[in-house]
Structures are given as structure tokens and as C-alpha cells.
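>>> Provided below are the primary sequence and the corresponding predicted coordinates.
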Amino acid sequence: MNDHTVIQSAPAVSGNSGQQPLPVGALIEGFEIRGIIGLGGFGIVYEAWDPMLERQVALKEYLPGTLAMRLPTGEVQVRDERHRNTFDAGMRSFINEARLLAQFDHAALVKVYRFWEMSGTAYMVMPLYRGITLKQHHEQQEEPLAESTLVPWLVALTEALEVMHQQQCYHRDISPENIIIQENTGLPILLDFGAARRAIGHVSQPFTVILKASYAPIEQYAELPSLSQGPWTDVYALAAVAHFLMTGKTPPSSVGRMVNDSYTPLVEQENLPFSTALKKAVDRALAVQPGERTQCMRQFREALLNQQPDVLDLFSPPTQGDKLQPNLASPVNSRQNKQEYGQYWRCAAGAGLLSVLILISLPWILTGTQVEQPVLIPSETSSAKEPSPETLPNEETTSAMSKASPDVYGAFQAVLNRTHFALEIQPKETVLKIGEDLLRFGIVSPISGYVAVYVRSSDNTLIQLLPNARVPAIRIESGQLLELPPANEPIQAAGPEGLNQFLIVVTEQARDYAHLKLQDHYGFGLIEHSVQNLEGTSPCSSTSCRDQMAAGWFSVEEMD
């Protein structure tokens, strides 16, 4: 029998709590109430017994004491019809939470076995996790938390949140009170998804959340287009938790930091017994401005593990059937971690996404027909399709690629290493048929600027696809979807079959590419000599202007 628990000891129930918990021994859909684990403003968590599977479970009941009460019959009734809409909205949120959690499957996320509505309210059944909250754990420790313990905890949580983000769902209420350290495994479990919401694409949905000032980033205080929420929102909160565990103090409120940033970077606090890499990872994840912050959980995890994303690891996928489940009881080996997490080198969702893009071959066939512009809407499960096993590189392809010029890979990696931000890339198709399918994808950049697109074809040719002789400059505005290629520049795949890699770069200032000595190649720029500094020469190298860069890398397959 697998016993888990939700919180620690059962609290005393006051007679005027207003929530009137179910009595011990009561049966709810066959589950026997054994006791009370916790009381909250919107519900009650019971310890219950599942006689069918002979196991203890946690049963959560929606019962906001200020809005509703339990009748002698057991039915839940709204105290005043004026509150009916509020009560119903809360119950919908409760059911949404259960439905979301039922979809997720990760050791650090609460699992929901089932949920239902009855007696005027709603219920969900979860495992019973025994342990204490991270805040209580911290208060009980006399010595600072060891880095060898902290990093695996954070790795587990980044992985769990990445699972959520792949469904375009953000927690938005991460704090030490909402994380339990399990008694039997010592690993963390993320709780309280009441503030979680699903956001499809860039559609904003109104919501109300009671914020924890020290853990909420600035974008949670206002739904503004320039301060949209995404994976980076949870990154900030998780980094704030790390800051609390490392220093014993929460970082200053993000709102206060916007006026007068009193945050002292961890790297400047030499008395803290943590590595410089860990301090830097947390500092960057706590940047006030969303665009300057670590963009997604994958990037945060890599920084915590002090590893650099490796382009070549994209072509070392696990064997079919392997699961990406690292050992979270100890720090993950850097190389192992790159193999497990670096397959597609992407953020899972939101503006931090580095998607797997389209693999397409050169030379290109340019058509003169007008192309219907694609509508790029993130799917319900992911913003980009995962390559099927059939489209992943086989041994022959991988071997051929390993013989390719290392300068191209090095040049791509150099740009990615120098970038300030990650691009969101949304492909229309992941596999293209030669002579029929068109190259179509969209990008969203955290900065406004100018776009450059490079492609390394299956015959090792390196081409600057954009800008080119027909399209001398492409402008992109921050946070706005840009569909490429332009409507007047349709591009059709021409073969031969094979894998190709794309690099997309956005720079705030228009760059000079003279040093690449581009040669005309069907109107595109063929690079035959220097492949260094593909991002171009910045005008700010000789003047005092700002010229930050965002970049992303991708690949898919072209087939006959």
C-alpha cells in the first residue's frame, strides 16, 4: 500500500468555522472520512479510506464557508442567492483544477484520481502525501540548506512545471507554503493549483488571484500586453523560493523593485555557501523585467545544473520507449542531463519557447503564386508537434551529420550562447513533401528588431535565407506574431531528402553582413567562407546604442 499525505497534523476545528466539515465515518461515493487534514478559505481536505483499492487518500471538498453552508441533509447550499454567481464560478475553477491535475503525470505534481459533483458541491480524490511544507522544513533547519539537496529539489520542480507549461497552464502561486517535502522520499510535491489557468496562445483571460508579494513577478499585478504572463512567470516565483531557501529572506517585492530596485544579487553575497553558477541562475531568473528574465523551466534547469545547451544533442534522441525521468535524489550528471533534456532544445510553452522547427532542404524552388498565410495557433497539448519516431534522425543520418563541417554547428552554437533572449517559434508543418509543401512558420520575439534566418541544408550548404535580394529587411515587433516567409516570398521544398537546421536571429538594430561575403544563390545569400558572427556586425560596436539579441534553433524533415 502506498501511503502519502497532504499536509502534517490535523488542525483543530472551531465551532464557528462556518464550513461544517463532514463527520468521521461519513461515506462520500464510497470513500470513508477518517479525519480532517486541512481547512482553507475555499474548501476542506479530508483523510479518507478507499475500500475498493484498500488505500488511504486525500479527499478535497469545495466549501467556501463565507458563501455556503452544509444542511442537515448533507447538501451544500449558498447562504445568500446574491452570492450564487460567485459560488458557481469558484466551483467551476475547482473542477478545472481537478481536470488539469488529472491530465498531468509527474512525481512532483499532485495526482488526481477522480473528481465529481454531488450534493450541491464538488469533490476530488488525490494521493495522501505525508510530509511538511518547504517553509516548515526551512524553519526546522539550523544549518543552511546544502546545495546538493537544493538543486535536485529545484530540478524536480522545474521538470514538473515544464509538464504543466507544455499544456499552456501556469501555476502562478508558487511559494514555500505550496511545496511539500515528502516524508518517505525527501522529494518535493507542488500543491495548490487554485490560481492555475490555461492560456491558449496570446488570448488573455480575466482572473483574480491573491498574490504573495515576495513571490509574484511584476506581470501578475496587471494584465498588460507589454507584461504578459507565461512560463517566465513561474520561473520568477520558483527562483524567489530558491532565494528564500538560500538566504532565509524573500526577495524585495517586484512592484517595489520597479520603483527602486533594492535587490542585492546573490553573486555579490560572498558569505552564502553556494556555487557561483547557482547564484547566477537564481539572479537571472529574478530579473524584474520579463524580457530580461530566464524564459522557461528548461533554461532555468540548465542554468541550475551549470550546463550550456548543446546543438549537437538535438540529434541524440533517446531510444524509442525511453522515458525522460532523471534521478532526482541526486544532482544529474551534466552530460546525462543534456541527453535527457536537450533533445529538442526548446522551452515548453509561452514566449520562452524554443521550438523544434521545420527541416527543409535546399536548393529552394521559388514560386510566383500567392500563398495563403498560415494561422499558427498553439495546439492544446503543445505549441509545436513533437517529431514522431519515424522523423527522428536514424543512425545513417546521424553519422552523415557528424561528418559535416563543424564550423556550421560551432557558428550556430556561438550565436545561441551569446543571445540575450529566447524566441518563440511556431511551425506550420513538421514534415514537408518535396515539390508540394511550402515552408511556413511563425515567430514571437521578446524584443523588437530585425530578423535574419539561416539554414544549413542536407548537402552542408549554408544559406542566409532572410534577408535576401528581394526582401532586404524584415521588421518584427515585440510580442507580436510574425509569419514567415513573407506573403510575397513563398518558398517550396525542392529536395533532396534530408535533415536541415535553421537558426533565427532577431537584433534590435539592423546588422551588417558584409563580413560573410554572401554569394548569390537563387536570390539567397550563400556563405562559402567565414561562418563566424552570423548575427552580423552591430552599429553599436562603434556607438553607444543598445542592440540586444534573441535567437532560436530548429529542425524537421523533408521527404519525397
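Nice, I can see it.
>>> When you work out contacts or count neighbours from here on, use the C-alpha atoms and nothing else.
OK.
>>> Just to be sure, residue 65 is in a helix?
No. Residue 65 is assigned coil when assessed by DSSP: H, G, I helix; E, B strand; the rest coil, not a helix.
>>> Just give me the neighbour total for it.
20 (other Cα atoms under 10 Å).
>>> and it, what is it in contact with?
Residue 65 makes contact with 17-19, 41-43, according to Cα atoms under 8 Å, 6 or more residues apart in numbering.
>>> Tell me the most packed of these, by neighbour count.
For these, the largest number of neighbours (other Cα under 10 Å) sits with residue 19, at 25 neighbours.
>>> Would you map the helices across the protein?
Using DSSP state H, the helices of the chain run over 84-103, 134-140, 147-166, 231-247, 254-259, 276-285, 297-304, 334-341, 395-402, 406-418.
>>> what helices or strands is the last one leaning on?
Looking back up the chat, that one is helix 406-418. Applying 3 or more Cα pairs under 8 Å, 6 or more residues apart in numbering; DSSP states H and E, we find helix 406-418 packed against strand 549-559.
>>> Isn't residue 441 up against residue 502?
No. Here residue 441 does not reach residue 502: they are 11.6 Å apart, not a contact under Cα atoms under 8 Å.
>>> between these two, who's got more neighbours?
A count of neighbours by other Cα under 10 Å puts residue 502 above the other of residue 441 and residue 502, at 25 against 22.
>>> related to what we said a few turns ago, of all the helices of the chain, which one comes closest to residue 124?
helix 84-103 (6.5 Å; Cα to Cα).
>>> ok and the closest one relative to helix 147-166, angle-wise?
Computed by axes from the mean of the first three to the mean of the last three Cα atoms, to 10 degrees, the angle separating helix 84-103 from helix 147-166 equals 110 degrees.
>>> In helix 84-103, which residues are buried?
Residues of helix 84-103 classed as buried: 87, 90-91, 93-98, 100-102 (neighbour count, 16 or more other Cα atoms under 10 Å).
>>> Below is structure B, check it against A:
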Amino acid sequence: MSSPDDKTVIAPKSSGPGGPQDADRTLVTQSAALSANAQHALPAGTRLGEFEIVDLIGEGGFGIVYLAYDTQLGRNVALKEYIPAALAARVGTSEVSVRSERHEDTFRAGLKSFINEARLLARFDHHSLVKVYRFWEANGTAYMVMPYYEGITLRDGLRRMSAPPDEAWLTALLTPLIEALAVLHASQCYHRDIAPDNIMLLQGSGRPVLLDFGAARRVIGDMTQALTVILKPGYAPVEQYAEVAAMKQGPWTDVYALGAVVYFAIQGKTPPPSVGRLMSDTYVPLASAAAGRYTDQFLRAIDHALAVRPENRPQSVEALASELGIFIDAPAHAASGATAHAPTAVAGTDSRTGTLRTTQTTRKEAGTAIAQPPSADAAAGNRRKRAGLIAAGVCLVALVATGIWFATRPPPPVTAVKATTPPASVGIAASLQPSSSADSRLAAPDTVAQNATAPIVQPEARAPATVAETPAPLASISAPAASLAGNTLDPFTPGGELERIAKLADPSIHVSVTLRSTTARIGRDPLQFRISSSRSGYAYVFLVDPAGEYTMLFPNGRDHNNKIAAGQTLSLPRPRWPMLAADPPGPNRFLVLVSTAPREFSAGGMKPAADFSIFPEAAQRDAATQRTPQYSPFAGKPRCAAGTTDCPDDFGAATFTIEAVRPAN
């Protein structure tokens, strides 16, 4: 498994541009906080294959994490070395040797588990899962290379908040985590160590990433009976304390831990330890303890997740998402030998300042080791389909302490999202903000905040009469099959043109839409829907708001991956660009178009923008003069490679409406 290039050599520190010294200018490590075991760390300048050690950024009982510089690709990475301090020590400059013969079997079992975990994680591509670029064995131990993330743990983030986060913030946090867990669970792999200190909020975006996949730690703990190292009281469900035939581990194990994370965020403490609850359950349901601060639906879903016995909880993260009212893009398949869909490259924003009308900015994902997140959002992980279903039994490889801890320099001031007045030319009655309140002390996941002094405003309970309490979809909305009659055209209006495009569509391409609700309260409720198509192609979503503003919502500057497979369901908007209903009240008219080839819409006067492309009013008027009974310039035209002799112009379409209404109180 190793190669001559993987041997360790000592190299002089580089001082050239882009080298490790440059990296030092952007990183202050946590060396002062490390334990005495850090004496085993490799010195700066050590070469491990093509990676040069820059500094020590994390250390634990089972491994050491370094900031390293990839000399071939010119990027900073986190490099993890397996070296369990209780079992092994450094010999010479780089070799790792077992301290005693009696520890040999335990050391080897942990080493094997470390490698197996790296191999497993390398197969997954999701922007909220740690990605493994490379792993190998050398010098009597093993190494894995991962993105270098900067940020803070969820635990630290919550401590910095002056009050518990609101429901919208927690929903924005949970959505990518649930989707990431769905990817793991589809391969019968379970995290089993979810806790606030194992979730990182990336600097700049707030996007959550699951950390601490410590397979070696678990195996060593199992062999030495050191269960206290593995289990976190309050977060570990009862089935993790012992292997009992009647209480198997499964997706419901991670469901419990995720519920405990939310409980901690709301109450500032963990729920009572699960083992104690078996004897005398002192748990006070959130539905009563936090009533009035969150919707009853949300609190009851978390209470359900925290049921003591496994069979009494939601049996999957998808079921939990449904109870929470969260739409997710669940993986259609598990990851197989190769990663499934490549993640989307996204241009997101550096801050979200309110409505879609005002968010035409450029996003910067700070602290990633590559242009990826999500991971350049490129590992944006699209919640995408994973290729090939694997039913491989429970992954006992629980977690390698990635400890890819972030720089200790003080993070940017914690600030709040503030809406701004939109320019009249780009208006949309949908607010692009991750929180139902205008202000939040901590930027919601995938969001950067703007105002450090704004108070937290908790959302009011949802009015059941206004929006359906559960996301049970309404009847499918399908494209009309009727063809146009006659040779006359009605006067042009943006909303009317959406309906006309749907009538021009190919009826053999069946596009359907399911809605979370047909109404949404302004400033409170999200505009959410799911789309599917009977044929593979490229999905486009357009919106005409009550003021007549015409915008392409998807694809956009934050989310380019608009491919859709036949039978696949896309949940939109994705968490990177959530929408809340916004002024003015009235109908928000949508068109979903699925084309067999990529399309471009310049003939309709569309003006590309950093985030959401628009159709200015003057351009609409000019384009409208080109309409014929069988043609709409607003439907776009196919874009095929140069030299293509047959460029298909087929598309299916469907329209739907979500009414924006003012809250009752």
C-alpha cells in the first residue's frame, strides 16, 4: 500500500510564494492548548510524500493532525497521523513503534480500522461530511489527508450566542446534517458520535461539517474496555452502552444523538443520560419546556427523536426530516466504489443581506483546503444521488478524530442578518435569509452575518390555518397537455407567459411538482417544493412575483447543478439559497422547465447576475415582440457543443403558484 515516495524525509522550510511559510501568515494554531502527547509530533519541514508539515493543529489520544502543504497541488491540507499515545511512541525522526509487545494486537487493530475508515470516507462526497483525499501506510503507521477547515465547533458557536437559536436557524443547521447522515446510512454506515463538539461551523459560511470519524478510537476502546472514551453521556442512546439483541444500533442511533444536539442548543444542557432514563425517566419534553419559542411540530419531532427505546424513535433520518417539516434531497443510492455525482461548484455569497433582490454578491468559502465546499461548495456536495446501493452491514468504523481544528485566532465578529431595501428592478417576493427573524446572534449555517448588536427575535408559533403543519405534499401538479389553438396571442404579461410556455411544452415529458403548502406567511414561512421529471435533462425554475418581477431562480450563482435524472426528485430551494415569503402579498407564480439539453435564455432578455439572473422590464418588452403562437423567446433555446448536428429542443414544463399572505398577528 505504501510507495517509496511515502517515506518521511526532512526538508528545509520553503520560503517561496505559496509555500508553507505563506500558509503560516493565514493561520495561528492551537499549539499552546495541546497536551503533553504533542511531544510526538513531527517537526515543521518534515516531508510525507508530497506533503510538507507546516505546523501542529490538533492532537488527541489516538492521532495527531498537522497543517500540511501539498507541494504538487499548491494547497493547504490537514494531514492526520495514526499514533495512539498509550500504545505507541516516535522512534527516531519518523518511525512509530508499539511501546510493548502486549499492545501489538490492539495497535494493529486500530491501524487497520484507521485505514478502513479512510477508505470508506474517501467514497463519500457530501459537503457536510469530511472528505478524504488520500491515505497510505508508511513508517510503521498510517496517514490520511483531508481538507483544511477553519471554523468553530457548534458547541463554541452556541456559547457565543446570547440566547438560544431560533427554529429557522436550527432548521438551516439540521438540513445539511440530515442529508449527510442519509448518505452514510444508505451504505449501512452510522456515525455514532454526533455531538456539538463534533460539528464544525465553517468560518465565513457557517456551514456545518460532521467531524470525528474515529474508527481506530472505537476499536481500541472496545479492546481495552475504555467505553468512557467512546460514549458521550447525554448524546449516546441506550443501545450504544452494550450490545443487546433487543436494542440494535442503526439509523435511529444517530437520530437520538442529533435530537440531543438540538436539545442542547435549545436548553443549554444535554438531556438526561439515556441509561438512567431506563430506570427513572426525568426527561421533560421540549413540547412543554420550550413551548411558545418554537412550533409544536418542531418540538414534538425532537422529543420523538429522544425516545429512550430505539423502536420508539423515527427509524430513519428521512423520517425525522419529515416530522420536522424539512425537505431534503435524500440519496437515491448509496455510495459505491466510486463517488457518485460530483458535487456542484457554487458561487454563493459572502453574506446574505435579505431578499433575492439584494443578494447579487460573490461568495467566498474561507478556510477550505481546496476550492471545494462547500468545499468550494464544489464538494458542495450536492445532496445528490449516490451511485450503487451497498448493503454492507453496520459500519463499526465509527469515527477518526479528524480534529481538523481551525485556527485559534479570534473568529470574525458574530453578527446578524439584516434585510436591505431592494432595487426596484430586481424585486422578488421571496426572502433569501436563513432565519425567520430578521436578526440572529450567530449567522445561520451557510450564512455570514452583518450586525453584531442585533437582538435575537424568536419566531412566533405557526398558525395552523395558514400553512399546513406537515409537509405532506399536495396532489401532483403536472404540465398541461393541451396545445395552443388559433394564431392570436394574448397581450404579454410575465405571469401569463409562464403559463403559455407550459402549453408549448412536449406533453410526453411529464414534469410534476409537489408543494409544501399553497400559501406562505410573509417573513415566516419558506417557499418549498419538489420537482420530478419522466425524462432526464436539465431543470430550470422561474418566478414572477406579485409585483411582476421576473427572475430565474434555478440554476443560480450559488447552485449550478441543475441536472435531473428520470424519476429523480429535487427538493428546492436547497439550503444554500432558502427563500422566505416576502412582501408584497399576492401570488408567486413559478414555472419549472426540464430540457433534454442545456438551455440559454438571452433571447428573452435575461441578464446574468452573481446570484439570481433577472429579466429587466425593458428587455421583457423587447423580447415579447418576437413571440409567435408556437414560440416563446422566454423558453430559451438549446445550447449544444459546436459542430453538433442534432441539438434537441424538447422540454417539459409545469406551473404552480404559492400565495404570499400576511401573518394573522
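Sure thing, it's come through. Just so we're clear, the structure is a prediction, and the values are computed from it rather than from any experiment.
>>> mind giving me CSV with the buried residues of helix 84-103 of the first structure and columns for distance to residue 425 of the first structure?
Shown next, in CSV, are the buried residues of helix 84-103 of the first structure (distance: Cα to Cα, whole Å):
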residue, distance to residue 425 of the first structure
87, 40
90, 35
91, 36
93, 31
94, 33
95, 32
96, 28
97, 29
98, 30
100, 25
101, 27
102, 28
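>>> Residue 268 of the first structure maps to what in the second structure?
Counting by TM-score structural alignment, residue 268 of the first structure lines up with residue 288 in the second structure.
>>> same question, residue 10 of the first structure
The alignment partner of residue 10 of the first structure in the second structure, by TM-score structural alignment, is residue 30.
>>> surely that match meets residue 55?
No. Taking Cα under 8 Å as the definition, residue 30 of the second structure is not a contact partner of residue 55, at 9.8 Å.
>>> between these two, which one's more packed in?
More neighbours surround residue 55 than the other of residue 30 of the second structure and residue 55, with 26 against 17 (other Cα under 10 Å).
>>> With the flanking residues excluded, which residue is spatially nearest to the counterpart of residue 309 of the second structure in the first structure?
Under the alignment defined by TM-score structural alignment, residue 309 of the second structure is paired with residue 289 of the first structure. Using Cα to Cα, 6 or more residues apart in numbering and skipping the chain neighbours, the partner closest in space to residue 289 of the first structure is residue 218 (7.6 Å).
>>> and the one you found, how far is that from residue 232 of the first structure?
Distance check for residue 218 of the first structure against residue 232 of the first structure: by Cα to Cα, to the nearest Å, it reads 11 Å.
>>> swap in residue 29 of the first structure?
Distance, residue 29 of the first structure to residue 232 of the first structure, using Cα to Cα: 40 Å.
>>> now stretch 192-208 of the second structure: which residue numbers in the first structure?
So stretch 192-208 of the second structure sits over residues 172-188 in the first structure, by TM-score structural alignment.
>>> chain center to the matching stretch: distance?
Centroid separation between stretch 172-188 of the first structure and its chain, computed with Cα atoms, centre = their mean, to the nearest Å, is 19 Å.
>>> How about stretch 25-45 of the first structure?
Taking mean C-alpha positions (Cα atoms, centre = their mean), stretch 25-45 of the first structure and its chain are 33 Å apart.
>>> What is the corresponding segment of the second structure for that stretch?
Matched against the second structure by TM-score structural alignment, stretch 25-45 of the first structure falls on residues 45-65.
>>> Buried residues of that stretch, list them for me.
Across stretch 45-65 of the second structure, burial judged by 16+ other Cα under 10 Å covers 45-49, 51-65.
>>> do stretch 236-255 of the second structure as well
Residues of stretch 236-255 of the second structure classed as buried under the neighbour-count rule (16+ other Cα under 10 Å) are 236-240, 248-255.
>>> Now the terminal residues of that stretch, how far apart.
End-to-end span of stretch 236-255 of the second structure (Cα to Cα): 10 Å.
>>> residues in the first structure matched by it, start to end?
The aligned range for stretch 236-255 of the second structure is 216-235, by TM-score structural alignment.
>>> Ok, stretch 538-550 of the second structure next?
When the first structure is aligned by TM-score structural alignment, stretch 538-550 of the second structure has no counterpart there.
>>> Next up, the contacts around residue 56 of the first structure.
Residues near residue 56 of the first structure by Cα under 8 Å, 6+ apart: 3-4, 47-50, 127-128.
>>> 6 Å instead, please
By Cα atoms under 6 Å, 6 or more residues apart in numbering, the residues touching residue 56 of the first structure are 48-49.
>>> so what corresponds to it in the second structure?
Checking TM-score structural alignment: residue 56 of the first structure goes with residue 76.
>>> Find the nearest non-adjacent residue to that match, please.
Per Cα to Cα, 6+ apart, closest to residue 76 of the second structure is residue 69, 4.6 Å.
>>> Touching, the one you found and residue 48? I think so.
No. Using Cα atoms under 6 Å, residue 69 of the second structure is not in contact with residue 48; the gap is 10.2 Å.
>>> now for stretch 222-233 of the first structure, what's the gap between its first and last residues?
12 Å.
>>> what's the answer for stretch 267-281 of the first structure, then?
10 Å.
>>> centre of the chain versus it, how much separation?
On Cα atoms, centre = their mean, the centre of stretch 267-281 of the first structure falls 24 Å from that of its chain.
>>> what do you get for stretch 131-146 of the first structure?
With Cα atoms, centre = their mean, you get 27 Å for stretch 131-146 of the first structure.
>>> and what of stretch 11-28 of the first structure?
For stretch 11-28 of the first structure, the distance to the chain centre is 38 Å (Cα atoms, centre = their mean).
>>> What's the match for residue 151 of the second structure in the first structure?
By TM-score structural alignment, residue 151 of the second structure lines up with residue 131 in the first structure.
>>> From residue 298 of the first structure, how far off is its match?
Counting by Cα to Cα - residue 131 of the first structure and residue 298 of the first structure are separated by 27 Å.
>>> try residue 42 of the first structure
Separation of residue 42 of the first structure from residue 298 of the first structure (Cα to Cα): 33 Å.
>>> now do residue 183 of the first structure
Distance, residue 183 of the first structure to residue 298 of the first structure, by Cα to Cα: 27 Å.
>>> Can you tell me the closest non-neighbouring residue to residue 19 of the first structure?
Once flanking residues are discounted, residue 19 of the first structure sits nearest to residue 65: 4.5 Å by Cα to Cα, 6+ apart.
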